[in-house]
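# give me a 3D structure for the following:
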Amino acid sequence: MIPPGLLISAPASGCGKTTLMLGLLAALRAQGIAVQPFKSGPDYIDPAFHTAASGRASFNLDSWSMDAARIEGLVGNAKGADLILAEGSMGLFDGVAVPGASGNGASADIAAHMGWPVVLVLDASGAAQSVAATALGFAQMRPDVRLAGVVLNRVASKRHEALIRVGMKQVGITVFGSLPRQKDIAMPERHLGLVQASEQENLPEILSNAAGFVAAHVDIPALIAAAAGTLQDAPPPAQIIPPGQRIALAQDDAFAFVYPHLLAGWRAAGATILPFSPLANEAPDDSADVCWLPGGYPELHAGRIAAAENFRKGLQNFVRTRAVHGECGGYMAMGVGIIDKDGIRHQMTGLLGLETSFATRKMHLGYRKADLHAAIPGHPALARLRGHEFHYATILSEPDAPLAQIIDSNDVVVPETGSVKRYDGGGVATGTFFHMIAEAA
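Okay, here's the model as predicted:
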């Protein structure tokens, strides 16, 4: 059976939904309640925090990239849990203009599809009864999305809270809790968002503080009672063809961004994942038949990667006879060099001719569709992939053969095509700036 669920969302980014999500996960876990977390949208940082807080692997659900069957199959991971909590992205109704596989990518799509009532986190700074007007608008925006109630955040005083509650009572909206202003559980951020969970030395303390803070100011039993859902049982997870049967997977603070549903799908298909750390100067396992370099923050560790001679030579030997694929940061590390924010150039592995720079930042953000000109591990030529791109690198050169035609969510061609290079021994290097989420139907 699939347990009931709630979607934690907000009118916009920065309202406090991650604080509430992590606090609830940690508090419920401390009470012995098994909670299955999910993340709406193409975010690869939040799920690691969810997993740390809940003790259960968190999975992304994305209506633009995933069809309904894939979403429902992933929700099947909630079997055996007592409750589902899904964290939204951006604002509740924020998505792209042109719908994709099963929606436009908005968190509201997931709430409507799964029948999960929404708990809206409202930043109450600088307003009082007027906050209720915002909540009322969200309650009425889409008839297929039900607002369970709100949690007020950054409340200045008891008087401030009382005034807001007066407004909420006037429009008939439940207030589940009121979080006062505080900075004790703020997590450091960098240009792509939160610092990764693996880099948080005091993460247990942060989660414990968040749990105590939320438990003290939110009516958790009332939240649990508001949970609902329309899915009683889930279909089998959609099949994901692995890139190989033995996958050498780069995994450390420089290469950490791989979607959990892909790893789970590869393992379910019988693949063996062989992690290695480029930052520890480790080469890919020679018994692997494919090597996968995920995204991450290679620009922050460019000096260490450049000095990792064993990693570089091991990867160069590997690609002579086998396939190596890189996504975003992994793709950049497969190039000839990265120029860091201070203008210093660092040698990369040279599997491809790509050169990138962070000295002059340029944001690349959005959904991507790729029609492959050449095969990548797990997907043949002519396959169409759906994914998402987010980085600040300036592309100085991308001289190898184009891997794919890339278009954005509005069907506008994107100039960064990815790259493919073949080696005399039968190996092939491929890379893209976007992170694959699913193969399109």
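
# every contact and neighbour count from this point should use C-alpha atoms.
Noted.

# name the residue most distant from the centre of the chain?
Here the centre of the chain is the reference, and by CA atoms, centre = their mean the most remote residue is Arg159, at 38.0 Å.

# looks to me like it is in a helix.
Yes. Membership of Arg159 in a helix is supported by DSSP: H, G, I helix; E, B strand; the rest coil.

# could you look up the SS state of Glu299?
Three-state call for Glu299 (three-state DSSP): helix.

# name the nearest residue to it, ignoring sequence neighbours.
Excluding the flanking residues, the one nearest Glu299 by CA to CA, 6 or more residues apart in numbering is Asp340, at 5.8 Å.

# next up, for comparison:
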Amino acid sequence: MSARGLLIAAPRSGSGKTTITLGLQRALVKRGLTVRGLKCGPDYIDPAFHAAATAAPSANLDSYAMPEALLGQIARDASDEADIVIAEGSMGLFDAVPGPEGHTGASADIAAMFGWPVLLVVDVSGQAQSAGAVALGCIRYDERIRVAGVILNKVASERHRRLACAGMERIGLPVLGALPREASLILPERHLGLVQAGETEGLHARLDALAEAVSAAVDLDAVVAVAGATVLPIETPAAPALPAPGRRIAIARDAAFSFVYPHVEAGWRAAGAALVPFSPLADEAPPGDCDACWLPGGYPELHAARLAAASRFLSGLRGFAETRRVHGECGGYMVLGKGLIDADGISHAMAGLLSVETSFAKRRMNLGYRRAVLEADGPLGPAGRALTGHEFHYATTVSQGEDAPFAMVTDPHGSAPAPAGGRRGNVTGSFFHAIASVPA
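Have a look, this model is predicted:
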């Protein structure tokens, strides 16, 4: 029997969705419920926090980048193994890109697809009754969804709480909780969002503190009561989101390489592939018994000097690439390149398997969905295969070099196809994080 579900969303980014989601997840686990977390959109950091808060796997649901069979499989896997699914939205509830209805990347698409009521988090700092007008707009904007209640965040005082509650009472929206403005409840961040779960000092103590704060300020019984039955599509076997690049995949995994979507790894394992982790920061080479190597994104810019000095890793990677496929995404792509300039302007030699040179000395944000068509046969499929994915990085390209492009890439806003990434011999890479294969 499928679990009940709830989507935690907000009118805008920065409202406190992640803090409240984690607090709710942890608090309900402490009550003895089996909780599964899911994250809307292309976010590879928050699912790891959900997994820590619930002691269960988390994954992404992306209505723009994922086909319906894959979305259904991910939601089914989560709801079949839980008492309640607490999903977290991304950005504002209706923020999206151009696309067919239901496939725009909006968190509202996911709430509508699976029948999950929305619990709205509203940051009431700088307003009181006017917060009710904001919530009313969310209620009326999209008839596909139902906003079942609101949690007020960053409440300054008891009087402030009463005034904001009066605004919600006027529109008939139940207030299920109100959290104070409290700096200790904020998780540490860096330029791509939260510091990763594995790097957050005292993570479980922080999660317990969030659970305690949420339990004191939120009516947990009411939260469970407003959750709705999960509506799942007719079960259709979903192919792996991405083809496995090999039968035994050496995958870099440490503080410099950690951005892998959970559904991608799960799909590879379901297809029979074995994932064999190794640590470039520990100067480990890709294991020799593997037939492919995957360098995920992460934070190589914070470890550039250490990676440049990792001679066993670099020489082992070069030897591996002579006979077997190597692919790098974003940070992994930069490490495959000729050099990486750190934020202090110091250049560090990288693997040199591709000729690209990148820099963090002059940062520029690159953000958005991408659709890539492969230029040649490679680890992600044959030439002509289309992939959906996402870019989010601050690195700039100093020199693209002479390598042939990995793919031709467009965005949802009508951009002309442009070459992206590089390929040379058995080595490929790009800033593009692949999410799923899609029909050409």
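
# about what we covered before: which one in the second structure is aligned with the residue nearest to Glu299 of the first structure?
Alignment note (TM-score structural alignment): Asp340 of the first structure maps to Asp342 of the second structure.

# give me the element Arg314 of the second structure is part of.
Residue 314 of the second structure: Leu, not Arg. Leu314 of the second structure is part of helix 311-321, with elements assigned from DSSP states H and E.

# which part of the first structure matches that helix?
Aligned using TM-score structural alignment, helix 311-321 of the second structure spans residues 309-319 in the first structure.

# which ones are touching the match of Asp340 of the first structure?
Asp342 of the second structure makes contacts with 301-302, 304, 348, 359-361, as judged by CA atoms under 8 Å, 6 or more residues apart in numbering.

# which of those residues sits closest to Ala436 of the second structure?
Nearest to Ala436 of the second structure among the contacts of Asp342 of the second structure is Glu301, at 26.7 Å by CA to CA.

# contacting residues for the closest one?
Counting by CA under 8 Å, 6+ apart, Glu301 of the second structure makes contact with 331, 340-343, 360.

# compare those residues and tell me which is most surrounded.
Leu340 (30 neighbours; other CA atoms under 10 Å).

# in the second structure, what residues pair with stretch 122-137 of the first structure?
So stretch 122-137 of the first structure sits over residues 122-137 in the second structure, by TM-score structural alignment.

# quick one: buried residues of that stretch?
In terms of neighbour count (16 or more other CA atoms under 10 Å), stretch 122-137 of the second structure has its buried residues at 122-125, 128-132, 135-136.

# who touches the helix holding Leu314 of the second structure?
The contact list for helix 311-321 of the second structure (CA under 8 Å, 6+ apart) reads 280, 283-286, 288, 308, 326, 350-351, 353, 426-427.

# what is the mean deviation of the helix or strand that that helix is followed by from its aligned residues in the first structure?
As assigned by DSSP H and E, the chain's next helix or strand after helix 311-321 of the second structure is strand 325-329. Compared with the first structure after fitting, strand 325-329 of the second structure has a mean deviation of 0.3 Å; criterion: mean CA distance after the TM-score superposition for the first structure.

# for strand 325-329 of the second structure, packing partners?
When contacts are defined as 3 or more CA pairs under 8 Å, 6 or more residues apart in numbering; DSSP states H and E, strand 325-329 of the second structure sits against strand 292-295, helix 331-336, strand 427-430.

# between the ones you listed, which one is closest to Ser437 of the second structure.
strand 427-430 (16.1 Å).

# so what's the nearest residue to Ser347 of the second structure once chain neighbours are set aside up against?
Leaving aside its sequence neighbours, Ser347 of the second structure sits nearest to Ile341 (CA to CA, 6+ apart; 4.1 Å). Applying CA under 8 Å, 6+ apart to Ile341 of the second structure gives the contacts 301, 347-348, 358-361.

# quick one: which of those sit in strands?
347-348, 358-359 (DSSP state E).

# of those residues, closest to Ser63 of the second structure?
Thr358 (31.5 Å).

# now the equivalent of Gly422 of the second structure over in the first structure: how far from Ala438 of the first structure?
Correspondence of Gly422 of the second structure to the first structure, assessed by TM-score structural alignment: Ser419. Separation of Ser419 of the first structure from Ala438 of the first structure (CA to CA, to the nearest Å) stands at 19 Å.

# tell me which of these two has more neighbours.
Between Ser419 of the first structure and Ala438, counted using other CA under 10 Å, the more crowded position is Ser419 (26 against 21).

# hmm, that one is touching Ile406, no?
No. Applying CA atoms under 8 Å, one finds Ser419 of the first structure not in contact with Ile406, separated by 11.5 Å.

# tell me the contacts of Pro417 of the second structure?
Applying CA under 8 Å, 6+ apart, the residues near Pro417 of the second structure are 408-410.

# which one of these is nearest to Ala217 of the second structure?
Looking across those and measuring by CA to CA, the closest to Ala217 of the second structure is Thr410, at 45.2 Å.

# what residue of the first structure matches up with the closest one?
By TM-score structural alignment, Thr410 of the second structure lines up with Ile407 in the first structure.

# what helix or strand is that match on?
Using DSSP H and E, Ile407 of the first structure falls in strand 404-408.

# elements contacting that strand?
Other elements packing on strand 404-408 of the first structure under the criterion 3+ CA pairs under 8 Å, 6+ apart are strand 364-372, strand 413-414.

# rewinding a little: to what extent does the match of helix 311-321 of the second structure diverge from the second structure after superposition?
Mean for stretch 309-319 of the first structure is 0.3 Å (mean CA distance after the TM-score superposition for the first structure).

# quick one: distance of that stretch to the chain centre.
29 Å (CA atoms, centre = their mean, to the nearest Å).

# cool, stretch 195-208 of the first structure as well?
Put simply, stretch 195-208 of the first structure sits 17 Å off its chain's centre (CA atoms, centre = their mean).

# among the contacts of Pro417 of the second structure, who's most crowded?
The most crowded member of these, judged by other CA under 10 Å, is Val409 (21 neighbours).
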